[in-house]
Structure formats: C-alpha cells, structure tokens
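> A predicted structure for the sequence below; I have some questions about it.
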Amino acid sequence: MRALSAFALASLVALSGCSLFSSSKAPKPAPLEELKAATIAPQVLWNQRIDNTSFAQAITARDGKFFVAAGDGVVQALQATTGQTVWRADVGAKLSAGVGSDGRFAAVVTRGNELVVIDAGKVLWRKTLPTPVIASPLVAGERVFVLTVDRQVQAFDALDGRKIFDMRRPGEPLTLAKAGVLGVFMDTLIVGQGPRMTGVDPLRGTVRWESSVANPRGTNEVERLADLVAPLVRNGEVLCARAFQSAVGCVSAERGATIWSRIVGGTNGVGGDAQYIYGADGSDRLSAWRIATGDTAWTAEQFTNRKLGVPLAVGNSVLVGDFEGYVHFVERETGKTLARLPTDGSPIVTAPVLLDGIALVATEKGGLYAIKP
C-alpha cells in the first residue's frame, strides 16, 4: 500500500506542471523570436500519426529502424529514411511504458503491469510484473530489463521470458512518476535509484558501484525528491543525467565515481555530445555544461517558460521541442537560435532520437516527425 500511495503522490508531483499555462498567475512563455534569415534549413522528411503518445515512453533507434509504441498498444518498426512500416504488432492493451529494442526483440509494458516481448512483429511472451512501470524496458544481450516505479530491477530471458534476477534495494519514501534511468555501459547495467547512478551486474543483479548525482535538500519528501530522469547520456566512459529538480551531473562508469554535479532546477532529461551536456532549468533557460568539468559554456534565455523538452545534439546544432510543438535549432557553441520547425501544435513529449542523421520527434497528439537537420 505504501508503494502505491507513494506512486500516486509522485504522479501528482510529475503532473503538476501540466497546468502551468492554465493559471492566470503563471509566467508567460517567451514569444517566438523573429528569424530574419535562418542559417540552416532543416526539413521534415516524413511524418505519420499514431495514437496518443502522452504516456511516459521512448523511441528506440536500431539497425536503420525507429521503434515506436502508441498509447493504444500498437507497436511499430519504421524505416528511418522513409517512415514505411517494417512490422506492426498490437499487444491488445493500453500501454504505461514505451518501447525498448535491440533491433530484433521489442518490449513494452501495459497498464495492467504486463511485460510484452515482440519478435519481428509477433508477440513472443508476456509476464505480469509486481508494480507499475513507466520507464521503457531495456533490451540488450538477449535479455529484457525493467525498472519499476519503486525502483526494482528485473531481468528476463528475451527468448522465453525466464526470470534471471530480481534486484530489490531499500525503497525511497517517495518515487517519481517519470521514466527513470536504465541503460548499459559495456558489461554493466546502469540504473537510476533515487539520486544515485548504480552499476549492476546484468547476470546476477548485484551492485558493482554507485555514485550520487545530487544531494537532495528540502523540508519535506516532495522537496527532497531527486530521482534520476531519462534519458541517460553516454560519451565514452562518462555517463550523465539529470536529478529531478535538483542537479545535473556526470559519473565515471569505469571508476564508479562522480566527476561533477551542478545544482540546477528542471524536471526533464538532458542531451549531450562529446563536448557538452545540454538541458533546461525550471524557467526553461537552456544551458550547455562542459562534459569534462561541468562549467557552464553558455545559457540561452530566448525560450523561457516555453516548457522545453529533452535537447538532442545534431552535428553543429542542438534541437529542442516546446509546448506548442515547435522544434528549435540552436548553435551548439553559443546557444543562438538558428532555425525552427512547426509540427502539429501540441507539446513534444518524447526525447528526440537520432539515427543516421535523421531526428525523430513525437508530439502529444501522436504526430511523428522525421527531421533532417
């Protein structure tokens, strides 16, 4: 009962920002800049419409394909260059978590807490999980890993659904109703548990190392809520993430030690490349931090209160979506706006994914837009 109560309360915390612009006292979003001459010319290669995608989910890109899941339970593999459907599967239930894939197997979780694994468009097996899941499953090494809302980690054999391990840690008093960190570095599973990044043996479910990204402060459990938020950014052996409303930081996966942590508000995940980590703060000021030191390289204030999503580094620019469905492109070295593209007018709700120079974004209304920067 405690876990469910914590989840319900965290859901309110996560959803409280949804009414931000409905209040007359809320700060007004910055108006769109006048772009006299765009210095780059991004274009939409293709777009599709699927069912509502506003549930916590992710798009996965592997082997020339984007893997997407709609809220109604339809999972698809789409050719990255054309948007043509490679395969399509209906799991028969609404989803609570989006799709993870290794290129062959795809995995989703239903609102009934069923983990469903698909092989080439056919449902292979189903397993009922003990508690709800929001983070997309991770598929790697013919294993499927899931992170539940109470931060349990379970691993299953991708071929037959056999449980490999169930890793339970002492629970946090409150957990966040946003997708948490679940990734991989070489032969180590990377898991976000509260404000800590944890390296886990993927065969045994034992902890190899853990390192804090944030040191939460506050007078109550809500203020101290600092779960790591997806996506995980990897550059070599450096792993970076945002701790909800608390900090942005990077960890050495080889040493299992914190490299740097910077106190900064904000609720959405971060993006990055070989030089910088990019993210928005609580007022939607977009910043770049040097990945080696954590020093601020620049801060851009032209998007304040526009409810920015997760940034994505693409060549010499960074793209980021907002609450009106615009995709903005800024210069990676300065934060200066280069161009923008409209979508369908609804918020960009997923972290954009890059594959072979094509970025795919998804909107709350179910629009998929493949963009060539």
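That came in fine, so what should we check first? Numbers count the residues shown, from 1 in each chain.
> For the rest of this, base every contact and every neighbour count on C-alpha atoms.
Will do.
> residue contacts, A56?
Contacts for A56 (Cα atoms under 8 Å, 6 or more residues apart in numbering) come out as 96-98, 134-135, 178-179, 350.
> Now which of those would you call buried?
Applying 16 or more other Cα atoms under 10 Å to the contacts of A56, the neighbour count classes 96-98, 134-135, 178-179, 350 as buried.
> try this one side by side with the last:
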Amino acid sequence: MRRHIRLPFAAALAALLALSGCSKDKSADQPAKLVMIKTRLQVKKLWSTDLGGGKHQMLLHLGLGPAVAGGLVYAASHKGLVEALRVTNGRRVWRARLRMPISAGPGTGDGLVVVGSTQGEIVALDAGSGQVRWRTHVDAELLSAPAIGDSVVVLRSVDGRLQAFDENSGKPIWSIEQQVPRLSLRGIATPVIVKHEVVSGFDNGKIVAVNINNGNTLWSTTLDAPRGRTALDRLVDVDCGVAVVGDNLYATGYHGRTAQLAIDSGQIWWAHNMSSDHGLAADAKTVYVSEADGSVVALRAQDGAEIWHNDVLKWRDLSAPAITSAAIVVGDYQGYLHWMDKKTGVIIARTRDSKFRVSSPPIAIGNTVIVMSDGGEVAAFRAAPRPTG
C-alpha cells in the first residue's frame, strides 16, 4: 500500500506523477490475499458502536484511535463527537459534541480527555462527565493523541513543535521545535511521558527527550540519517510512539531502524535495520514490529535478534501490534483483525467487523481487544482457546 505523504502542492503533484508512472506493474506492492488458517483461538465480539466519520475520515488518513482508562473507552470522530463507553459492555457514559473537525486523540490522564483538530484547536474534557474544562489553540494541524501526566498536557503538531500546556488551565508552559523536512509522511508520533521526561519522535529521524517542567532537552538521538538520491528515498520519519518497558524504550522509523534506547540517556543498546511507519509493541522479553511492507517481526528484547518473521500479510497496511495474554493482534486495510501466536508468528484467529481500514493500534486489556476503524466504528473482542474434544 502506498504511504500518505505530506508536502507542498507542487512537490505533491510531482511525486504523484512519479508514483503513477511507476504503477504500471500491477504485481508491485499488491496486498496479499488472505489464505485459510488453522483457527486455534475463538474470537467473540463483545460489543460495537459507530461514532461516524466514514469515508471522509478515512480519506484524510486521520486514524483516530481509542484510549482506555478507569474502565472506560474514550473515542472521537472527525465530525466532532467524543464518547465515553464502558469497556465491559460498550454502554455510553457520556457524549460531547464539539464543533470542530477532530484529527488528534483522544488522550486521557489525570481526569482529562483531550482532543485536537485540523485547525489547531485543543479541547480538554472532564473524563467523568464530558464537560469542557478548557480550550486553547496552536498554529498547526494536530494529528496524534496528546500525552497527559505530571500536571501537563503535551502535544505534537505537524510544524515540528512539541508543546506543553497546564492541565488545569490550558495555559502554555513551554514549546520546542525540530526541523521538518520538505517531504515527510502524513502523521506524527504520539509523545510519551515517563520518569518526568517527555519523549517523542520527529520527522527528521530524531528521538528527543525533554524535561517535562521546562522543555529543556535532556538528550537527542538520531535513529537513522537520511540516505538515497531522491526525497522519497530520504524519508526517515519517526511517526510511531515509542514503547517503554522498564528502563528502556523501543522506537522504529521509516526507511530506518528499530532500536532499544536507554530512557535516561538515549544511548542505543541495539538496532535492527527495518522500515516501519506503523509501529511496534513490546513486553519484557519481545518486541513486535509491523514493518512498512506488511511483514510482522518479533525481536528478542535482550539483543534485538530476530525470533520470527511473518510475511503472509504483506502490503495489507497493518496497524501496530497489540499484545494480549493469548496472542498479538494487528488490524489491516480491509478491517480484518489477525491474532498471531507470540512464539511462532503463525496466524491463529481472524475476524472482521468493519469495511474500513484499522490503522490505529488496537488496545489490549488481558485477552480483550478494543479496536477502532478509520470509519469511526469501535468494537471490543475477546479471544480464548478453542474447546478441544
């Protein structure tokens, strides 16, 4: 599947013509056809609801994803709807109608639910009631969920800025900026708050950690440097949020590497060459990566050695993996969810609940998976071993 690229109009037109000229080979980058699998997990849909958004939300490549906290699922649509649903049964707790085109979030924490818009609007809602707590504005489009913690709300915007706001008032606290390449992928990394640091990837291939109180840079690490002759070849965006496990974090980039870094220094302990703009998930022993070409790879957390590699879903535009008790789960461009054996990578269950792509990472709670399609459909599934005998 082709990547969604952000660039000025003239350059976009040239890139489109170049890509069109390369598309005569109908076998190139075609999504793999689904094959029969031996089902070892029984998947049950617990509930589903539709927030709307449909094709318009999908064409904008927003990929709005759910957030889970305190037994509630928070979800938003491009049409300005934000809802809180019970994890157990999907029943609505509250609904807020905001008059803005939501493109970022929701993020949740410290009793807040925060969303952003294509026009730079930021709205903080009370997590318990959905009432508006405050509003503010930045001068750029917002495309990723905010991080909330340590009394601040932190957001990335498409102009390369990472900005912090007081969680009680919405007043700006600090702002830093990284250079944005002339050509970059459409999408930005969700920042992560850990150990009084804010860590985020940027379009220039860097991962930066700053002090959460004042924005001072603590460390900056280049995950990979641009290479190649063309602007397309030199894309090195780190558009996926990092995964934090213990004292280490894991990050992956487009045309770059997947790496383990030290949280306190940014030192790279190991790196594995692979391209991903979809994301990864990690636990104490294993790192699971959805590569740009649709392959899913498991790496040993200790040293980055490859454990298994599954390429049967190539070019199906996969989401980042979610780690459940029983398996890992990825979504694809046709709305399918695939459960993979953690030890072997073999697909052991599959279901479909939407005709729209699932680009936002599913959220795992034990063996329950919360998923939101790009069309605005939210659903919960539970997988358990099939009865034998």
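Good, I have the coordinates. Owing to the predicted nature of the structure, the values given are computational and were not obtained by experimental measurement.
> before we move on, the earlier item: which one of the contacts of A56 of structure 1 sits closest to S211 of structure 1?
Using Cα to Cα, A179 comes nearest to S211 of structure 1 of the contacts of A56 of structure 1, at 19.3 Å.
> so who does the spatially closest residue to the closest one that is not a sequence neighbour touch?
Spatial nearest neighbour of A179 of structure 1, excluding adjacent residues (Cα to Cα, 6 or more residues apart in numbering): A135 at 4.0 Å. Listed by Cα under 8 Å, 6+ apart, the contact set of A135 of structure 1 reads 56-57, 97-98, 146-148, 178-182, 230.
> quick one: which of those residues sit in strands?
97-98, 146-147, 182, 230 (DSSP state E).
> will you turn these into JSON lines that also has distance to V153 of structure 1?
As requested, these are exported to JSON lines (distance: Cα to Cα, whole Å):
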{"residue": "A97", "distance to V153 of structure 1": "15"}
{"residue": "G98", "distance to V153 of structure 1": "17"}
{"residue": "V146", "distance to V153 of structure 1": "6"}
{"residue": "L147", "distance to V153 of structure 1": "5"}
{"residue": "L182", "distance to V153 of structure 1": "9"}
{"residue": "A230", "distance to V153 of structure 1": "15"}
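> from those, which single one is nearest K36 of structure 1?
Ranked by distance to K36 of structure 1 (Cα to Cα), these are led by A230 at 35.3 Å.
> The closest one -> structure 2?
Residue pairing (TM-score structural alignment): A230 of structure 1 is matched to C240 of structure 2.
> just F303 of structure 1 next, same as before
Under the alignment (TM-score structural alignment), F303 of structure 1 pairs with L313 of structure 2.
> Neighbours of L20 of structure 1, how many?
Neighbourhood size, L20 of structure 1 [other Cα atoms under 10 Å]: 15.
> no, scratch that, I was asking about A30 of structure 1
Other residues near A30 of structure 1 number 13, with proximity taken as other Cα under 10 Å.
> Return the residues in contact with it.
If a contact means Cα under 8 Å, 6+ apart, then A30 of structure 1 has 302-306 as its contacts.
> go on, I5 of structure 2?
Residues in contact with I5 of structure 2 (Cα under 8 Å, 6+ apart) are 12, 183-186.
> Swap in 7 Å and give it another go.
184-186 (Cα atoms under 7 Å, 6 or more residues apart in numbering).
> now swap in E114 of structure 1 and tell me
Residues in contact with E114 of structure 1 (Cα under 7 Å, 6+ apart) are 126-129.
> any idea what it aligns with in structure 2?
Aligning on TM-score structural alignment places E114 of structure 1 opposite E121 in structure 2.
> any idea how far its match is from L318 of structure 2?
Separation of E121 of structure 2 from L318 of structure 2 (Cα to Cα, to the nearest Å) stands at 29 Å.
> Perfect, that will be all.
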